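**Q** sequence-free structure coming up:
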């Protein structure tokens, strides 16, 4: 969260200074300049907010349905059929397979 906040502040400033330690650590790795690093970090954070919201909706919906299930078998069936967002499945597979 600190890195995302540094990026937000950097991009909002009219005359930003080079005092953001987490962003500075990425200069030359993530992007060539501090401004570009801030842009990349901000874009990634924004994307994860959207993905996180979709994951949270799927998780909480499944949790509610599982609590309402009449049998263990019904609860297990619900758990196996959670409709995870496509982007989450892609990220999980690329990270774990």
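**A** Received, thanks. In this text, all values refer to a predicted model and were calculated from it rather than measured experimentally.

**Q** CA atoms for contacts and neighbours, from now on please.
**A** Noted.

**Q** what helix or strand is the residue nearest the centre of the chain located in?
**A** With distances taken as Cα atoms, centre = their mean, residue 48 lies nearest the centre of the chain, 2.6 Å away. Using DSSP states H and E, residue 48 sits in helix 34-68.

**Q** another structure for you, compare them:
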């Protein structure tokens, strides 16, 4: 949803506090796609959440993933490659 706020991650928060688009990204990276714990790039993430991996959709996913990383929900292992830090994904 436009303008949704992503809270800074802290102990005890679960992805359920996030807007649905952010929850889908977290679910994919936590293991909802069958690749538990593996880092993914934004094209892979876009496809995994059911979006066509075209530049406009990939950029939207990149923006959301970067926001999640800036707030501590995700780790950006290198530019454009995201994963869930240990202990930050469960409970959605």
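**A** Nice, thanks for sending it over. From a predicted model like this one, the values you see are computed outputs, not experimental measurements.

**Q** after superposition, what is the TM-score?
**A** Once superposed, the chains reach a TM-score of 0.32 (TM-score structural alignment, normalised by the length of structure 2), with 43 aligned residues with a Cα RMSD of 3.3 Å.

**Q** buried ones in the helix holding residue 48 of structure 1?
**A** Buried positions in helix 34-68 of structure 1, judged by neighbour count with 16 or more other Cα atoms under 10 Å: 34-42, 45, 54-55, 59, 62-63, 66.

**Q** before we move on, what about stretch 63-72 of structure 2?
**A** Buried-residue list, stretch 63-72 of structure 2, by 16+ other Cα under 10 Å: 64-69, 72.

**Q** is it possible to export those residues to TSV including secondary structure and distance to residue 83 of structure 2?
**A** Output for the buried residues of stretch 63-72 of structure 2, formatted as TSV (DSSP: H, G, I helix; E, B strand; the rest coil; distance: Cα to Cα, whole Å):
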residue	secondary structure	distance to residue 83 of structure 2
64	helix	13
65	helix	9
66	helix	11
67	helix	13
68	helix	10
69	helix	9
72	coil	11
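
**Q** closest to residue 42 of structure 2 out of those residues?
**A** Nearest to residue 42 of structure 2 among the buried residues of stretch 63-72 of structure 2, counting by Cα to Cα, is residue 65 at 8.0 Å.

**Q** list the contacts for that closest one?
**A** Shown in contact with residue 65 of structure 2 (Cα atoms under 8 Å, 6 or more residues apart in numbering): 22, 25, 42, 74, 82.

**Q** among these, which lie within strands?
**A** residue 82 (DSSP state E).

**Q** would you turn the contacts of residue 65 of structure 2 into TSV with distance to residue 48 of structure 2 and neighbour count?
**A** TSV is the format used below for those (distance: Cα to Cα, whole Å; neighbours: other Cα atoms under 10 Å):
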residue	distance to residue 48 of structure 2	neighbour count
22	13	21
25	8	24
42	10	25
74	16	24
82	13	24
